[in-house]
Structure formats: structure tokens, C-alpha cells
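> quick one: sequence and predicted model below, then my questions.
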Amino acid sequence: MTDGDTQTRRRIRVEGIVQGVGFRPFVYTLATRHGLTGHVGNDTTGVYIEIQGSPERVASFGDDLLSHAPPLAAIERVSNETITCRDDSGFHIDGSDSEGQRAVLVSPDVGTCAPCLSELFDPNDRRYRYPFTNCTNCGPRFTIVTDVPYDRAATTMADFAMCGDCAREYHTPTDRRFHAQPVCCPACGPTLRLVDADGRAIAASPADPIATAAALLSEGHVVAVKGLGGYHLATDATNQEAVATLRRRKRRGEKPFAVMAAHLDQARHLCHVDPAEARTLACPRHPIVLLRRRTQAVLAEALAPGERNLGVMLPYTPLHHLLAREHPAPLTMTSGNLAEEPIVCTEDAALERLGGVADYFLVHDRPIHARADDSVVRVVADREYPIRRARGYAPAPLPLPHPAPRPLLACGAELKSTFCLATARRAIVSSHIGDLENYETLRCFTEEIARLSRLFGIKPQVVAHDLHPEYLSTKYATDLATPDGPEPLGVQHHHAHIASCLADNGHSGPVIGVAFDGLGYGTDATMWGGEFLVADLTSFERRAHLVPVAMPGGAAAVKEPWRMAAAYLDAAFEAAPPPGLAVAERNAHHWEHVRAVARAGVNAPLTSSAGRLFDAVAAVVGVRDRVGYEGHAALELQQRADPHERGHYPVRITGAAPLRVHGTDLVRGAVDDLCAGADPATIAARFHNGLTDAAARVCLHLAEETGLGQVALSGGVFQNTLLLGALRARLERRGLRVLVHERVPTNDGGISFGQAAVAAATEGARA
């Protein structure tokens, strides 16, 4: 029987990130190559395909569909069935179907691909120096999508009618811009303008806003640059006066600025870059990567005061590539916002909010529909370790270990806010939003929940939240939970941390969970943060913790670590610390009052926080009495630590159910060494080693007691790679499997994912 004698027809459905990644053109090309007839289209759940031909060719098509999918596609599920053959003529792409239940996913934004870069710098190409060049393999996605299915009409490119040349590319199956929805060129696409802080156009000479902006940067000006998901504030990173001006205007305090290197070689001149870090810098997601700064790097001191690490990224849009070509020195590229506010994404908002920060604005007329800040990662043991998950990563879905029986919303915590929408086994964690401490950020939080709920067709029936009654995210959740609204489910903060790490690793537990962070509301109404839990996704037991101490002044102690030093010294030395300590002398005016507050317990809540223990030791050693941002003192203490020091301060572990870990012993050891004239670098190292030893001993004890062989490490303190690496190595040497974060941050940016995992598993257990 010949190839044409027998025909079969298959209906195939593909779900996952399959829109906006060139999947329909890929299917068209594949079907044509195999000599098959039928059609392909987008709908609200993904991509549907009908394919007809000989059984052998249809089978071969199915194999190639999975093995040769577009590089940006993420296939979650493929289903198919045999249907009745039809009389088709060729293969074609259908118009999109917008009816039905929404379940389609949207691709994150993708950095400029090599072919587009080649066109960008080719004087003979019609897109030469065009800052909005893109194709099916790169460019804006999530930040321009207004609806699904993903078609040009459902993006912010809808108002830009394609010229004849772009239309030909869009409709030519062999072209890499075949059905590339943001396709455009200088004749028909968005345009760039340079304006001053009053919105008045700046004449470009030559007629190139990018070249003019680069010249202004070289003169020391601050330029706001409209990117994919919002504005950057740019300055020449080698110009001390310009960077200091930006820091002052932005009210940035001492928090480091990120740097955009023009290319990988320049990044290597600024920082030590190992092969895994180089791959991460250059990957299509293009995050900011935290790297070890070279001492000889020529950079402004105001860029990252006192920092041994530097956040570096490479250009990821044509606009950034062109700017880097015109201004070859490294540039600061920090989020376009004022302190603690969300990143601005419209020209009006930029001029209003950043008019006192930037001197000039490089703007364009392609609207940004979704904010997306830059993602930040470290590379630990050759793998990405997320610090902030945003552009390039969100809203890619994450799998849940247990399916959610009902659609749910998890509202996250207060700091580093994210939320998570989940249905079935799919969790969609929002882009980083920020700290819910002001109206603008809260408004961004609520608007984004409404937008993503509509975009992904998720109407929550369960709303998970933190136990802290004063978190704005908790108040939002409880306000939603009306008799006709979603059912509320409170999740303890540190249980959510461990659940987040479990779900990140596709694990259900039980595990020994070490949750070290700043502060989280405990079930006993004290502030936890140095916890050892035995936990799975539905429950936890607090089996050990740091001995609580007073936090004099409450929230003031977070910003003034010397207060924690006063409380810890009182506890460590039974109210009689050695006289003449420098930390007491530096803060003599308030010292005795703060000690009295700590003893009285008035406005001095008890806390077991590992973060506050780090603060106390940092202040005692003289690293920092006051901080400019969360974790500031702990970060500098880590950087001071001598990596060659092997000594440690012994720590008592007493009691039972739960064990009590005496952090005061670490403070006493630090003070004794300080009084003996030890170097702060030695003290910092011995403190880290002592905490590592104590944590390892607790984990090993609990492993023996419970028979558990897995340990999960989570919480913001584990951004400290010195502590993370040492504890992980110690436990693995003793035969335990250690789970760490790989896809969501270990800090509070991962809390919403953990809440969703707990809610899904809890709901499933009740069903």
C-alpha cells in the first residue's frame, strides 16, 4: 500500500507557554515539511492542531512536535485523539478563538536574539539602529499583552499598523517573523523621543535620541530610560558626582545600584565571572547577577558603598544595546522609582514621579501594560539562586506538588511582595512588586491581582494569607473573604517559607525545615525568625528555635541594630556586660533607656529572629549601628568574615520540645574576642561558623529523632551564601539531602508560592 492510500487525522491540543513563542509558525513549517494537511490556531487554553496524512507521517510529525519545539516554548501537556478525515487543501493558520475558559499561559519577555542583533548593527539592513527590533524568538511578551489568545490585537502593538514589508514578513511561513506579533520597523512601529524633565522635546544632533542621550550621560546627567517593564534611571557608573547625585535624588540611602556592562568582557573587567555566571548573564532572561567585584574596577564609590559584590546585567533590548554601543563605559541601571515605590511605566508617571530625579527622559510610544522590574539572581553551586523574580521569569508557571482542588490566591507577606494564583497543578507567581508600605505599592498589588486573575481566567475560591494581622496583604485577604467571597486560610510565615522550598523542589515533605529570616508572626504571638520545623505541606511542628530576646522599640530595632546589641548584651551578660564597649559609647545618649525598655518588655516584643541576631553582632563588632535597607548590617557582617578562619563560638542547645538554641553565646563569644583585641574579620567568621555548627547540630539531632533524611533551608537570612554553603556542606557530609531554592526567592518574595502550596495541599487533604 502506498503512502497516499491510507489517511489518518489527529486533533492535538498543546498547553503551556505556547503563545507568543512562534509555536503556530513552527507547527505550520513542520506540517508542510511532512506533507500534511490541516490547520493550527490559538485559543484561550493554548494551541490546537488538526493534522492529516499517512499514519507514518502523522506519527513522525508528533515526534518532531515535542523534540523540536521552539526554544522559548514550555510544553506542559499534549493530548490527542483520532477524528474523521476531511478533504483539506494544504495547511493553514486559523484566526484565534477567544471563546471559552481561559487557561492559556503568557511568555515572559525575552532578551534580543543574535539574528536581531545582527540586523540592528548592519548598516544595510532596514532595521539598522531601530530600537524596537524583535522576532518570534525575542522581544516583549508579558509586558505588552492585554488579553489572550496572544495576537497583535491583544497587545499594546494593536495601534501600530504593519507596513507592507513587515506584513510580508508576518505572512511568510519561512520568515522568522512569521506571526511575530510585535513585528515592526522604522516605517510603522514605535518611535523614540528625548525630552527634558518638563516633557519638552530635545533636539537630537545628529537626529538620533540615543546618541544624544549617551552624550548627556557622558556629561554627568541622569537619564530615565523607558525599557520593557518600566523605566531605568541611568548614569555613567564611573562618574562619582553623577552617581552621588542620583543616589541623593532617588533617596536611595546606601543600597547598591545595579550596573549594565556593555558586553561580557566588560563584566569580566568589573567582576570575577565564572562560567556558570557568564551563562546566566548571557541567557535569554538576562537577569541582574550578583558578582564578586574586582578591587581594581574603575567605578564610582557611590555606586555600591562598602560592597564587595556588584549587581551586573548585560543589555537585553535593542535600545539598551544601542545605548551601550554609544556609551561604552558601564552605566548604572536602577529601577525608575522613588524609595519603596513601584517602578513607573508611563510617560506621565515618569515625568511626575521622576521629574526631580532625572534630567532627561528617553521615551517611546509603545505602551507598557504590565510592570516588570529586573530580576536578580546569584549563582550558587553552578545553579541560579533567585533573589528577585521578575522580568524574564514571571509569569512562567511553576508546578505544585499537590493540585489545588479549587482556584486560589495567595497574598504573600509584607516585604518583597508577590502574590500567587493557582489552579490545578499550576501556580503563577507574580512579578516582584515591592514592599507594601505605601499607597502606590498597595495599589499596584491590588491592580495586578485583578489583571492577572482576568488574564489567566482564575477566580479564587480560597485566599491564603500570612498570620500577621497588620500586614496589608493580610488585611487585603480578609477583606476579600466576605460570605460570598473566597474562603480564607491563614498560613504561618515560616511554614510558608519551608513549603516554598519544598514546592520549589517538587517535594511534599516531611522535612526538617530551617527557616532563618528577619521577622514573622508566630503562633504564640511573638516574632519568630530562627526556627527549626518538622514540616510537610499541610502541617508543621516547631521543634527548635533561637532563644527569644526583646526587640526594644519594635520596628525601630530593625532600622537601628545597636538596639538589638543592647538587648542581646543584657541577656548574654545577665544585665552586666563588660564596660567600655564601643557600641554602648557610640549610642550613650539612649543606651540606658533602651536597656530599660528591653527589660520592661514595653514596646519590646520578644523575637527569635536570626536576622536580629546578625544585627546585634554587627553592631557589637562595629560594622553598623543603623541600616539603610533590610539586611544591610547582616550583609556587611558576612562580607567582613575571614574566609580562612576555622574557629567558632560554641553554642548551648538546651531543653526539649522545642530545643532552645542560645544565640546569646554567639554574642558573648564575639564580645570576649573583641575585648581581647581580635580583628572584626575573625569575629565575623567565628560567628558564622558558630551559627552553622549550632544549626547543623540541631538538624542532625532532629534527623536522628525523626528518621528524616531531608533538610529544607529557607528565609531571607539564607541569602547569606557563606552561611548557606557552610551549612549545606556540613549536612551533606553527614548524609542528609539538602533542599535549597532554585526558582523562587528564599526571601519573602517566595512566601506567596509557599502559601499556595500549603493551601492546595490542605484543601486536597480535606477533600
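Structure received.

> from now on I want contacts and neighbour counts done on CA atoms only, so please keep to that.
Noted.

> tell me where the stretch 451-600 of the chain has strands.
Assigned by DSSP state E, counting those that start in this stretch, the stretch 451-600 of the chain shows strands spanning 462-466, 487-491, 511-521, 527-535, 540-546, 549-550.

> quick one, which of these is nearest to Pro108?
Comparing the strands of the stretch 451-600 of the chain against Pro108 with C-alpha to C-alpha, the closest turns out to be strand 462-466 (25.2 Å).

> what's the angle from that closest one to strand 487-491?
On the basis of axes from the mean of the first three to the mean of the last three C-alpha atoms, to 10 degrees, strand 462-466 is oriented at 30 degrees to strand 487-491.

> nearest spatial neighbour of Ala258, skipping sequence neighbours?
Residue nearest to Ala258 in three dimensions, not counting chain neighbours: Gly311, with 4.7 Å by C-alpha to C-alpha, 6 or more residues apart in numbering.

> let's bring in a second model and compare:
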Amino acid sequence: MITKLIRLYGIVQGVGFRPFVNRLADRYQISGSVCNKGSYVEIAASATVDVIDEFIHALEAEAPERSAIVKVKVKTLEPENGAPAPELITGQRGAAKNNNAGSGFKILESKHEEGQIFVSPDIAICPDCARELYNPDDRRYLHPFINCTQCGPRLTILDSMPYDRDKTSMADFPMCEDCNHEYTDMNSRRYHAQPVCCNDCGPELYTLGGVAEVGAVSPHTVECDAAQADSRIEQGAESEAVTDSPCTGEYGAAQADAHIKQGAESEAGIYRPRAKEYGTAALLRTRAVIRSGGIAAIKGIGGFHLCCDAANEAAVRRLRQLKARPMKPFAVMMRDPDVVARECEPEAEMMTLLTGPQKPIILIPKKSERLSSGIELQKHDISVTDNEEQSVQGTRVAASVAPHNPNLGVMLPYTPVHMLLFDYPGDEPISDVLVMTSGNPSGAPICMNDEEASGYLAPMCDIILSNSREIRIRADDTVMAFYDHRPYMIRRSRGYSPLPIVAKEESNHAVLGIGGELKNAFCLSAKGLYYPSPYIGDMADMRSVRALDAAVRRMERLFEIKPEMIVSDMHPGYNTSEMAKVIAEREGVPVMEVQHHHAHMVACMAENEYEGTALGVTFDGTGYGPDGTIWGGEFLLGDANSFERVGNITPFMHAGGDIASREGWRIAYSIISTALGSEPAGRIAATLGLGDAQGRRSIDFMLGNNVNTVKSTSAGRLFDAVSAVLGIKASGTFEGEASMALQFAAERAEAQGISLAPYAGRLINIDQDRFELCTDTLLMELAARRLSGQDIDQLAYFFHKALADMIVMSCCYQRTRTATDVVALSGGVFQNLLLLRLVDEGLRREGFRVLKHSMVPTNDGGIALGQAAAGIAALENQSQSEL
């Protein structure tokens, strides 16, 4: 006999996990116990080694459908043939809650340890609730808030722990007698389901008016369709026009703020915009608006979406105008897996996640490649011409949903309201693909209440479908790609946050990593667990800064974590750096600064549970270097405590400030002008279409007089420059647009067959203890080949392959110096899956162990984990030095 202690981390509470363990132990005739310890489930199992190994395998292979095991830790307590530890078997740690007759296995009472709290992410509607939703004989027939222990809101309705109804926003809705009976019945699927409700006692849907102006849908058209909906409402409220009179002029943040302040107030002083319709009438009215080509703002679990018919080209273009989002792809929600198969080409692993309990947005290849040539990609408008992409026969998604992009961001309905939008018995059909984009003004966090929606979203929509269940913490949709048949996180939020990342070694220290300035998410850490927050947004907008502060306060309270240190980026001008100081002063703790790319590297190492020395290849858009320059194409040798910068791409002059970050041609011209001088550079640039003469003269002046320039090694800007040189995209309307277009061009070339020989130029220069990738000469080579008329897509691949070869050679060189054979790949540039694959495969061929991200974003949304891990390492070192 042997006794092992098994800890299972993830969604293992509130999903029937302990009874499952009990049944499994009975099957394998295992003695022991199972206990809910807050952030994990702990199992003590006594049997033979082989039986316990089979038991552990079955725990993962047969886990309840709505559970998600993210980490398993196993520790041997008793040697072979030793007696099991009595306190783990007899229940001395807590009274037995349930036994199998004659079994030596027990379910112990729940017990949590300080700093080890489990807060479940929100869970998508389960199959049982989905069936009940459309069962006319069920008392929750068509109930838009149906849920059970297997699904529904969790984190986003929680005020404080423990997770009881009176500590959630559902406290506003006392249970009716029938719901209370289910809630207290141990045999019910709704036993202790805190959000449980029904049509008699639950929250209510209602509409608010929108005031969208650009190309507004004719009120007459919408009202005619809505009138038909009214005839199907058995208990409809009084009908009103869906669209208000459009406002005149610009409707920016200041006007939106004024719109908020003009709202009617209740006696309690809370903003309560006048609702137009309720319940079924509200839902049918919203469906009618969408069916007629209108735009709706719809309140979900963690915030509002802006929604329109994804098959209606005019509606999608209008939404782009109203949201001031000319090119960035929209996410879509598809009715069911059959629609996904019609529109896209998903892998089996993608479909498993799409239909699972998290239901993230997944980037899936479109049914057929629909990209125009590299030259055509320079267009900034979304008009569809004969030279641009057209919808493939058999597909219905409008071309302007994701223009010039081979992928669609796809999710399936994850709330009852979503399902009812697609299918409402007795009502006219609606499109089976809907745009579902985050409901927020540019730069601001997702709207979470009526006040924000009426102020900021009303100018973008014709109707707002809200409800009376309050959201306590914002949670935007999770977005992920797939690499090597595994998830590759882009934005970690709904359904995944705040599931912990489990450290290799437990620590008694607690820290807060405040996160990055872009794509912000923070991270709390205690007891060897890292809790990433839901996605917040970009911190240039003070609304995002306020949302960050509010979310930090709430999550510190929920997890009972009191940080000993706040960790931030070292950039002195970041709002997050200032916020870290504010929080540190409020909580009486110090601030520690961690260099941006070091945080990227440590995040990758922490996710992979690696604590040794690694070579971090951190490629991204920008990060503040200790030398005061812009870093972004870095090779860092180190661990969580420290690093040495051993290499980088060739520095170039970033001339023109922020505008050069958006207009890659400026970076390209700076590199060419530095190499050749202004006159020959001007002639080449004019031929390549890099800006106009006045713009180039301005850059020459800045370079010649060292005005508004800074030295940079940004790999992100290098990609933008190459995109401009090849005539693919000279400037972008959103971050990464030019680089994405370059990637897509290279992928087209790879799919069609590579015709160019590999780059034969010098790959790296070595100068004493540092090396530089010869990226400046590579760009000059690309310019010469473009001028000679070589194929643009082939040149795009040529660049990717040459850069990957440079990275691999650099790692090989560094290994000869320090014997480092572990490489961590991180940074937003590695969202480029082609570059990632070329580098990953090249390094593995050379015998390296390659650490990559999977469930933590490789972009700035993941650096808070690295900050927190670096902070924990510093505190551990401090503790050791005090011994």
C-alpha cells in the first residue's frame, strides 16, 4: 500500500467534482478522502502504486464535463507497504459530508486556507439548461437567465466571499418557493446554485433607446418589422419607436458624459435611464432591430456587446463608421457548430473548446482564402471592389467583418439571451451569424452598466438590450488562436480568469503585478498561485485606469490577498506606473520596477514552471529600456531575479514620435536614409511609395538634427517597415495591422510554394559580449528585390524565414558562450504564428528546449504574470538573506 496526496487545480468546485471523485475511488477500491480546500481539491488516496496511477489518469480523463483541471500535483505521503496516514482516511480533518456504504473513502467538509480562495470564472450555458430553455413543459421555458450548478455567472456577479447568494448581485432577487426548493434539494441540479432563478423571481430584460447617427436605419423600416414582432407578444408592453431622433454633430466622450448626466435619477440617486419595453417585448424588439439591419447593444455576463447582422454588408459598414473602426476585424457569434463548419475550417481541438464550458473567441481559418494581393492591402476603406475580396459561394459572412484577413474570430452562444436572439419560437428567423464586438468606445474598457451604455454606446446603436442583474467586475470575451493543435492565448478573460496559474514551488509571499500599459490585465499572487485578472484594456484612457483600480480592490478582497509589494513596469511615464505608486501608498507597501521585456520572459518561464536560467527572445512593439531607448527585439539571459541583455536587432532611429508607430513607411525610410544618405534614400523611397517628399524631408531634418528621435530596437516596428517596403501596408489603422498583412502575405506564399532561395547575407554581427541581428541589411536586401520586381508574397516569406534563421543562429551562438539550452519565446510579435513556427522548429532542430506561451497571452496582456513572479522571487531572496 501507498498513500498519495493529490491536488487538483482549476474549475473543480461547484461542478459535482467531489461526488465524482468519491465514485471513482469506489470503482478502484481506494481508501482515503476528498476535500475542497478553496483554490484546489485535495485527495488522499491509499492503494497500490499501479491502482493510484490509474486513478489519477481517470481523474483527468473522466472529469465532469463542466470542470477544467489546469494542474495536478502529486506527493507521496507513505512508502510502499506503509500504513496510510490516519487523519487523511478517517476524516479527522473535517466531518464526513457523504460516505459510500462500506467504503473507506470519505467526502470531507470544505476548508479554505488564507490566500488560497477559489473564485470560479463565468461558465457558458450547459447542455441541460439549453434543453430546458426550449422545452415548453419546463417552468423555465424561454427564461433568459436560466442557470444551474454547471453554468452561469460566477466572478462577474460576486461581491465578496464566501460565494453565497447574499454576497452576489443576485441578492436583489429573492428566490420564489419553487427555486428555493431546488436550491435546498441535494438531489437537484440547482442545489446551492447561487444565481438560480426563474421567470417568477429572476432578473428582467428591458430596452433603452440608442441615438446612432451615421447611416441610421429608417425608423419606419424598423417599426414595421417591430410591429410584426408586437403581434407575436402575448403580453407585450406598449410599443414605441426603436430609434430616437439622431443627434447632430460629433458625439465624443465629452458629449457622452453629458448624456449620462442628463439621465433621470431614481429616489436613491442612481442613474436609471427610462426603459422602453420589458421581458419578451424587449427581446423581440431587439431581434427586429437586428433583422432590419440595425445595431443593438446587448448586455451579457461581463459587459455589453455591439451586435448586428454579420451577413448584412451595409450594417457592418455602418457599425465600423459608428465605432470608428475602419479595418480591425470584428468577432462574430455563430448560432451552432454547423454554421461554424459552413463558414470556417476548424480543427477538432478548436471545436472542443468552442462547444465547451468556456466558449472563447477562437481565430479560425475562413472557408476559403479571400485575400487580395499585397498592393491592394494598402486600401484603408472597406468598400468591396472587383479587385478586393468577395464572400465565397456558400458563405454568408460579409467581407467587411474581417477584411483582408484569412481568419474569423468565432464564438458560440454562451448565455441564454444569446440563444434566444438566434432562435425564438414563433418569431421570424434571424441571421445565423451576428457581429458581437466589445461594447466600448475606442480605448475605454467594456461598458458594464446602464449608465455607461447609455452614455457611450447609445451614439453607436439603435437599441440597448439591458437587464436588471448587475455586473460587479468586467470580463470581456477571451480570444485565442491555436498553435500546434493547442490553445495560444491572445486575450485571457471571460471563462478563464481568474483561474490560477500554479507555481512550481509554493511561496508564503503575496504580490500584485499591475500589468502593462497596453492590453492591461493585472495579476495577484499568494501561496504559490498566480491569479490573472480579466482583461481591462489600454491605460491611455483614464476610464481604463479607474476600471483597473476598481478591479484590483475587488479582487484583493475576494481572494483575501494583501500584497507585500506592488510590481510595475519601469517606464516613468506609464499610467500603470503611477497607479502602482497610488496603490502602494494606499496599502503601505513598496513598489518594485521590472523591465518590460524581462517581465515577458519571466511570464513565459512561470507559465512553463521553469525556474532556471533561460535565454529570453522577447520581440514586441515597444518597451522602456534601462538605457532610456526603446527596446523591442531583445535577447535576455537570466531568470526571475535578473537578466543580462546579450543581443538585439540592429538599432534604428525612431523619428516622429507616436505617428511613426502607426506609419511604418517612416521607420523604413529612416533605416534606408541612415544607410545610404537622404538623396539616394529619397529616390528609392519615391519609387517604393514610402511617403511623400515633404514627409521624407521632415524625417531627414529630424535625423540630421537629432530632433524628436530615439534609438529603437523594436521588432514590431521592423515588421511595419518591411510591410511598407514591400508595398503591402504603408500605415495602419490599428496596432499590428501592417505586420498582420505581412504575415498573411508570407502565408500565401508558403501555401503556394516557395520559389526564392534562402537569404544568403550575414545573419548576425558579434561585438565583444553582445550580438546584433543584421536586420538593417535584410531590409535593404528586401528593398532591392522589390525594386527588381520580385513577387511580394514570396518576399514576405523570405523576410520571415531570414529573421527566424537569425534568431536561431543567435541562440546557437549564445549557447557556445554560456551553455544555455533553454529558450523562452515571448512578446506580441510571437502572435505571428508563422514566425513562431519557423523559430520553434528551427530551435528544436538544434536541440533547444523551447518554452512558449499557451494559456497566458504572449502579448502585453501576459506581462503581469512575469511582474508577479519577479516580485515573488525578490521577496524569497530577501527572506533567505534574513535567515
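That came in fine, so what should we check first? Worth saying up front: this structure is predicted, and the values here are computed from it rather than measured.

> winner for burial among the strands of the stretch 451-600 of the first structure?
strand 462-466 (a mean of 29; mean count of other C-alpha atoms under 10 Å).

> okay, that one sits on what stretch of the second structure?
Mapped onto the second structure using TM-score structural alignment, strand 462-466 of the first structure covers residues 565-569.

> do the same with stretch 539-556 of the first structure
Under TM-score structural alignment, the match for stretch 539-556 of the first structure is residues 642-659.

> output the contacting helices and strands for the host helix or strand of Ala31 of the first structure.
Here Ala31 of the first structure sits within helix 23-33, counting by DSSP states H and E. If you count contacts as 3 or more C-alpha pairs under 8 Å, 6 or more residues apart in numbering; DSSP states H and E, helix 23-33 of the first structure packs onto strand 37-43, helix 55-67, strand 91-93.

> so what does Cys811 of the second structure match up with in the first structure?
Checking TM-score structural alignment: Cys811 of the second structure goes with Cys699.

> swap in Asp549 of the second structure?
Aligned counterpart of Asp549 of the second structure in the first structure: Thr446 (TM-score structural alignment).

> A helix includes its match, no?
Yes - assessed with DSSP: H, G, I helix; E, B strand; the rest coil, Thr446 of the first structure lies in a helix.

> rewinding a little: superposed on the second structure, what's the mean shift for the helix holding Ala31 of the first structure?
Helix 23-33 of the first structure, aligned to the second structure and superposed, deviates on average by 9.1 Å (mean C-alpha distance after the TM-score superposition for the first structure).

> return the set of buried residues in that helix.
Across helix 23-33 of the first structure, burial judged by 16 or more other C-alpha atoms under 10 Å covers 23-28, 30-32.

> ditto for stretch 470-490 of the first structure
471-478, 480-481, 486-490.

> nearest to Asp274 of the first structure among these?
The closest of these, once distances to Asp274 of the first structure are taken by C-alpha to C-alpha, is Ser473, at 39.2 Å.

> residue contacts, the residue nearest to that closest one when sequence neighbours are not counted?
Of all residues not flanking Ser473 of the first structure in the chain, Cys411 sits nearest, at 5.7 Å (C-alpha to C-alpha, 6+ apart). Counting by C-alpha atoms under 8 Å, 6 or more residues apart in numbering, Cys411 of the first structure touches 418-420, 463-466, 473-474, 477, 752, 755.
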